[in-house]
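Colleague: Generate coordinates for the sequence data below:
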Amino acid sequence: MASDPASPAASPAALAQCPYCGVGCGLELKPPDESGGAWIARGDRHHPSSLGQVCIKGATVGETLHPNRLTTPLWRARIDQPLEPISWQRAFTILVERIQATLATKGPQALAIYGSGQFLCEDYYAANKLLKGALGSNNFDANSRLCMSSAVAGYARSLGSDGPPCCYDDLDLADLVLLIGTNTAECHPVLFQRLLKRRRKGNGLRLVVVDPRATATSDAADLHLAIAPGSDLALLCGLGHLLLEHGGVDQACVAAHTEGFAELEILWRAWQPARAAAVCGIAEADLRQLAEWWCQATGALSLWSMGVNQSREGSATVAGICNLHLVSGQIGRPGAGPFSLTGQPNAMGGREVGGLAQLLPGYRAVGDPAHRAEVESHWGFAAGSISPEPGLAVWQQIEAMERGELDLWWVAGTNPLVSLPSLDRVRAAVANCPLVVLSEAYAGTETEALAHLVLPAAQWSEKTGVMVNSERRVTLCSAFRQPPGEARADWAIFAELGRRLGFVDQFSYASAAEVYAEFVALTAGRLCDSSGLSHRLLAEHGPQQWPFPAGTAPGVGAARLYVDLAFPTPSGKARLWADPPLGLAEPPCDSYPLVLTVGRVLGHWHTMTRTAHVARALKAHPEPLLEVHPSDAAHAGLVDGARAQVWSRRGAVSVKVQITDRIRPGTVFLPMHWGASQGELACEANRLMHELGCPISMQPELKAAAVALTPA
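Modeller: Modelled structure (predicted):
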């Protein structure tokens, strides 16, 4: 099989995008010296998205490349048996035989893949082409379903297409920045430092933070709205009411470039400031202050992340943010717009490549006959090869395994036995699947414990490919070290399997560059047009922003979308949505009187497969801590440093308590990183969370579950 060349250890410094969050910082990596050791990472001063800045995770990523790596395929017929090394030949034989048998007996719907925002675009593309095109199953979903699918749906509903309309330069140009549902200081730290740098210059920037917790982000705010969990959309409706009241509506923009304002106005007028403030649990004066600043702003920029997306009304809240920008004309110009901060390094690229169960490459939809025909023709498959029905989102895949309807579940580049909600239910469902395949770089993950076939994956640094960050910036990440042992690039594994299943012509790639060239040709004429990009151009000219149609000169990609206020909808107008606020899917009650919210800490990344091996990260965050307000701690009989039992309808975890007045009463916070593999420190936060979520995006409400506390 073909694989990417990797540079030898004596190579000069390599350039790449950081493989952690969606900021997409540029890194310069220096190889170990003659005495050995780790690669040394530092910020790439020439990368336009980060300008040399880097956080603790990016600075220490070189220490994660070697430890605890998988180096050979592993197999067991039953999960109560030990995993044993096998050859790649045997691994592919197992896969081919299972897939062929399943197609003959149950059909393509019994096959599913769950991928990752850690994929490079080439990995995403090959996996989607294999499953959706060659095998006829749209059951390819990714962990972007857990972090960005509400942003995808919200943008598409409001603006006509996915795709953040803003760029990082807008952070330097806005005079009002609304940070809602994002602890930017810890989750997107380099962007937050850019805002702080502006603040130090004293140029009139106002920061407003909406978060039930006081965090490093809110510490820098001019106004912190510590709203009750689940009241984000009510806040936005109250803000809209005040825009109507104080002349904050751009009537010309509304008339010429939007539709649906009459319905939205009815909704907003029903949310008087006193009502909105009461539902949110904030002072009415603070809501009025935000409205005053919004009306005064020449550039209002809204940034959001998981606190908005991970909600049963995630798509509605994204639309609510877009409503404010559209109605006030704060979109399509410098320093203004609704700006989703992507969670993972290439979740943005995955969306363009079609990396969710309802998508096809180039921001196409599997439900659109014309879109299917275009992709089938480009891929070289017969008409009708792609199913017209959206595939199973990840929680639907779990439910299908519960019913015994999946014969193969292939997990790649992610660790769902920590990151999914209702983990006890997930474990039972996965154990019911006849063949669980795991493509992974690191040994000993929680998901490996339930896998039958484990494939050693070459990760970022060991394969060449493209990633796209939150501002649509495309970066080529070249391989700069050899994969350990027999590890292979994900795209190459999927392509090899495609050839072995008989699709030789469709998967005859000799390099990742060929995969990428085939993908970008599919984007021509679409909003995310990247047809002018190639590995060669990116290697020679550095990162570029899309849209980048064929013929575009390097450095001339569009910084902002919708500058002409023309939207990719049938009418050419943006859509205003009058979604009524619904609140939490699982509100507190007498038995479970508190709301648990979960999230990240600065030094760790998701399920700790990388950062558990970084000494600096472990020193900064040695254990999980449950943040509890003093009044709630007193009611539960807890003291600072004691261990608490946290109960939900789905189970319980034990964790050390940190009593603090930096969280609002009635709410507790727990980081989500420490899964079962962390031994005595294990604290499976998502075991407590429910699977209910947004009916539009199918993103689980991972930010809120009803819990009770008792002393452990």
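Colleague: only C-alpha atoms for contact and neighbour calcs from this point on.
Modeller: OK.
Colleague: got the contact list for the residue lying closest to residue 54 once chain neighbours are set aside?
Modeller: Leaving aside its chain neighbours, residue 54 sits nearest to residue 43 (5.4 Å; criterion: CA to CA, 6 or more residues apart in numbering). Counting by CA atoms under 8 Å, 6 or more residues apart in numbering, residue 43 touches 25-28, 50-54, 59.
Colleague: Could you also give me the structure for this second sequence? I'd like to compare it with the first:
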Amino acid sequence: MNDIIFTDKQSPASITGQTISKTNCPYCGVGCGIEATVENNKVIAVKGNVEHPANLGRLCVKGSSLHETQGLQNRILHPRVKGKNVSWDKATSTIADHFKATIAQYGPDSVAFYLSGQLLTEDYYVANKLMKGFIGSGNVDTNSRLCMASATAAHKRAFGEDVVAGCYDDLSSAEAIFIIGANPAYAHPIVYQRMIKAREENPARKIVVIDPRRTASAKDADLHLAIKPGSDAYFYNGLLIYLAEQGKLDKDYIAKHCHGFEQALETAKSQFSDISDVAIACDIELSLLLESYQIFAETDKVVTFFSQGINQSSSGVDKANAIINCHLATGKIGREGAGAFSITGQPNAMGGREVGGLSTQLAAHLHFENSNEIDLVKRFWQAPNIATKPGLKAVDMFDEVNSGKIKAIWIMATNPVVSMPNANLVKRALEKCPMVVVSECYENTDTINYADVVLPASTWGEKQGSVTNSDRTISVHQSMIKAPGEAKNDWQIITDVAHKLGFKDAFNYQHAVDIFREHAALSGFENSHPLAEKKAEKDIYRVFDISALANISQSDYENFIPTKWPINVANPNGVQRIFTDGVFATKNQKANFIPIIAQLPKILPDKTQVVMNSGRIRDQWHTMSRTGRVAKLMTHSDEPYIAVNPDDAQRFQLADKQLAVLSNLSADYIGRVNITNEQRTGEIFVPIHWNDNFSASARVSALVNPITDELCGQPELKHSPVRIKPFNAVWSGYLISSQTVNCPTSYWSKIQLEQGHKYLLSDKQKLGDDETILANIYPQIDDWIVLKDAQQNVLRIAGFIDNKLHCFFAASTDLNLKFNSRYIEGQLNKALPIKTRFALMSGIDSNGKGDVGDMICSCFQVGEKTIQEAIKSGQCKSVASLGEKLQCGTNCGSCIPELKTFFT
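Modeller: Next comes the predicted model:
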């Protein structure tokens, strides 16, 4: 059988000359709009789209660098089966034949799909339709299970449907913003700058940050509460009690629009004798607790902005509902500047939920627990074999792969060997699975190593389709350039396999718009408002309704103006805020208060352990397959680290800037110690991004216990007891190389440079003292210079090919020695005359310039020492004046919290 041929929009880049396309950023859930300049099938520049409602023209440093992520480096260009390049027909036939045979022998639940919030809605829709509608299993889950499952379940319990009621404009109009379990200054910098700008315009506005860490967001806050990890529901249960005691309830709103308030209040009261008990449970001063409660109670417009610190918990659903309870109790929801705002981690986490991306959902916000909803989707899809029960959630799914019950799994656009808890089990599971299919863009993902079939997928700039951001805004990514090699869009790959499985009639898609129209039509199928005069008896109301787009033309789709759903006959231009009329998506149209018994994490540390918290850093994204390609994005944080409180450093004999080892579940993480008072005692923080492609031992999730929320299956990624000890290196240093190398040292971390790579190195084994230590790595080099500095215990080695610097190695047994390599990095691959080679060994250029210090502003590469010099000279006395002189802080604003610390 031959592969089907798809039509798609002609790429504007196929025409000689420059074109400008409007598209979207593929990183976080903010969903920023972008204007991309394309020339000769390459994006040569990007800037923020001033017309897009998500970002109004601003981009963070990651988005601003998107054009630098392109190129053939590490791209997967051809389908592979068992490591050999094959035709698309062979690859998709292999998948279809294996799935058919497996299902015939073991049933449909023996196969599974694991998807990603990186996929576009059309990709998601087709994958869900194939598995749930036609293969007949619910075994489709997504990495959104790791970030948004708690919020999804909480929304459904409270509102009857997974709906974020507010919008980004509320962050500008709120009089107080409570940020809990989130660090938007780093993770969602564009919406964070909205909050800061609004406060600058009106200093009476308050920002309260509730977070165990003193994050960049906390440093900007009017009030920071460093609560005990996992005590969030205690805080909000206490707030509910406080509101009742102070007479700050909106009793009219509760009576007209809510159900179950008294039980929720009594349940909260059952855990505390008085408010002081709340402060004890949260481990904060009572005065700070009461100050924050007073701000919430006395302020008319309050937004609670929450993310992974709430969601990634063994009781994340309850935490989110405890937040929502307080907003319902005060009527601070469904109106301008007020609401509980759950922000997604990924660009299309909400779009995935719209089409049933989680194993517990059906498409179009329908669910398995109601047979009428299953029947609705069955009839619309004309799918007699539709799944009738939920499938396996992510942690359970990989457990079943490990046990052998799932015998074929297709992983799309995600890297579970790095991101899943107990990640070494995931590795073992994939090793033994009879068929692992991976659809991916890049070779440098850990999961690729375990694939039987590798499928080359298109990526940003190459694919077209829709996404939905955190405030329900649907946007369409533009196809601007031709994908390299034989790469295809994910929906095309899935459709081809569906045809070979025998489902051609149900998957007759020729363009992404065909899928989008079907998705839109399903959202409106037998869907009418509960108060509508002509509501049919069999109709099942969903707030999610984009049926006005069911007949959208291809031209209008390709030029779609970003719009917030619902988008239907009643609201053809979308809706800013939901539940403004107090009518919810429950059977009685009232919101539900949920009684919450607050809980701490399931596994608490013993005296030999610390609590490991993990999360994003400012300039990297997920597992770095894209951002790790950009040199300037590696300058702010260039290797794995461990943030440690001074008391813990003393207790465990850890030295600042030296390496330490974390251990749990027979797995290790090696990172650089950063001693800081920003951590509470007994707690550490590590970044999630590094993996086996970028460091020797830095897959954080391998240390995370597979503990999940019983209600939603989301893992407790923010609270893992681990052991910590010094690495005990005998030397440290770096290697600058024009080629990638396999480092033999027990610690290494790879950093992308403009002209090659830099490797930070340490080892417990004694170091040799001549060029032979590099001979196995560079057998082609026979032109070496070796310099030994006995005074500083430093060894420097440079290797040349045709007079060009090919590698440079520096190491010392003095572990406190700080190397400066910036000048040498700039000399890589350059021809260097003999007389200048020895000057090179000093690492200082001819002008005597060298280290600019830690990089603060990635956008304009402004270092700490440069900033200090500008301040010391008297020329800069504020963040604004630093921006005028050095440009730092004038692009995305992500570095502004750090710039402020120079003046405090």
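Colleague: what's the TM-score here?
Modeller: Comparison of the two superposed chains (TM-score structural alignment, normalised by the length of the first structure) gives a TM-score of 0.96, and 698 aligned residues with a CA RMSD of 1.4 Å.
Colleague: Out of the contacts of residue 43 of the first structure, list just those in helices.
Modeller: Counting by DSSP state H, the part of the contacts of residue 43 of the first structure found in helices is residue 59.
Colleague: Taking the contacts of residue 43 of the first structure, tell me the two that lie furthest apart.
Modeller: Using CA to CA, the contacts of residue 43 of the first structure span at most 14.2 Å, a distance reached by 51 and 59.
Colleague: Who has more neighbours out of these two?
Modeller: residue 59 (18 against 15; other CA atoms under 10 Å).
Colleague: what's the distance between the counterpart of the more buried one in the second structure and residue 32 of the second structure?
Modeller: Aligned by TM-score structural alignment, residue 59 of the first structure pairs with residue 64 of the second structure. Between residue 64 of the second structure and residue 32 of the second structure the computed distance is 11 Å (CA to CA, to the nearest Å).
Colleague: try residue 142 of the second structure
Modeller: Relative to residue 32 of the second structure, and taking CA to CA, residue 142 of the second structure is found at 22 Å.
Colleague: for residue 588 of the second structure, same thing?
Modeller: Counting by CA to CA - residue 588 of the second structure and residue 32 of the second structure are separated by 37 Å.
Colleague: ok, these two, which is more surrounded?
Modeller: Comparing residue 588 of the second structure with residue 32 by neighbour count (other CA under 10 Å), the higher total belongs to residue 32, at 29 against 14.
Colleague: any idea what that one aligns with in the first structure?
Modeller: Using TM-score structural alignment, residue 32 of the second structure sits opposite residue 25 in the first structure.
Colleague: what sits against its match?
Modeller: So residue 25 of the first structure contacts 17-18, 43-44, 47, 49-50, 52-54, 190 (CA under 8 Å, 6+ apart).
Colleague: Now restrict those to buried residues only.
Modeller: Buried members of the contacts of residue 25 of the first structure, counted by 16 or more other CA atoms under 10 Å: 17-18, 43-44, 47, 49-50, 52-54, 190.
Colleague: and which of those is nearest residue 161 of the first structure?
Modeller: residue 49 (23.3 Å).
Colleague: Give the equivalent position in the second structure for the closest one.
Modeller: With TM-score structural alignment as the criterion, residue 49 of the first structure matches residue 54.
Colleague: which residues of the stretch 651-800 of the second structure fall in strands?
Modeller: Here the stretch 651-800 of the second structure has its strands, by DSSP state E, counting those that start in this stretch, at 659-664, 667-675, 683-687, 720-726, 731-737, 747-752, 757-763, 783-789, 794-801.
Colleague: Turn these into TSV, including mean neighbour count and distance to residue 172 of the second structure.
Modeller: Formatted as TSV, the strands of the stretch 651-800 of the second structure follow (neighbours: other CA atoms under 10 Å; distance: least, CA to CA, whole Å):
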stretch	mean neighbour count	distance to residue 172 of the second structure
strand 659-664	22	41
strand 667-675	23	35
strand 683-687	24	30
strand 720-726	22	35
strand 731-737	23	46
strand 747-752	24	37
strand 757-763	23	42
strand 783-789	15	58
strand 794-801	21	54
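Colleague: outside of the longest helix along the first structure, which residues touch it?
Modeller: The longest helix of the first structure (DSSP H) is helix 88-105. Applying CA under 8 Å, 6+ apart, the contact partners of helix 88-105 of the first structure are 73, 75, 108, 110-111, 407-408, 453, 497, 500-501.
Colleague: Could you pull out the buried residues of it?
Modeller: Of the residues in helix 88-105 of the first structure, 88, 91-92, 95-96, 98-99, 102-103 count as buried by neighbour count, 16+ other CA under 10 Å.
Colleague: swap in stretch 518-530 of the first structure?
Modeller: Judged by neighbour count (16+ other CA under 10 Å), stretch 518-530 of the first structure contains these buried residues: 518-524, 526-530.
Colleague: likewise stretch 585-598 of the first structure?
Modeller: For stretch 585-598 of the first structure, a neighbour-count test (16+ other CA under 10 Å) marks 585-588, 592-598 as buried.
Colleague: Could you do stretch 418-430 of the first structure as well?
Modeller: Neighbour-count burial for stretch 418-430 of the first structure flags 418-423, 425-427, 429-430 (criterion: 16+ other CA under 10 Å).
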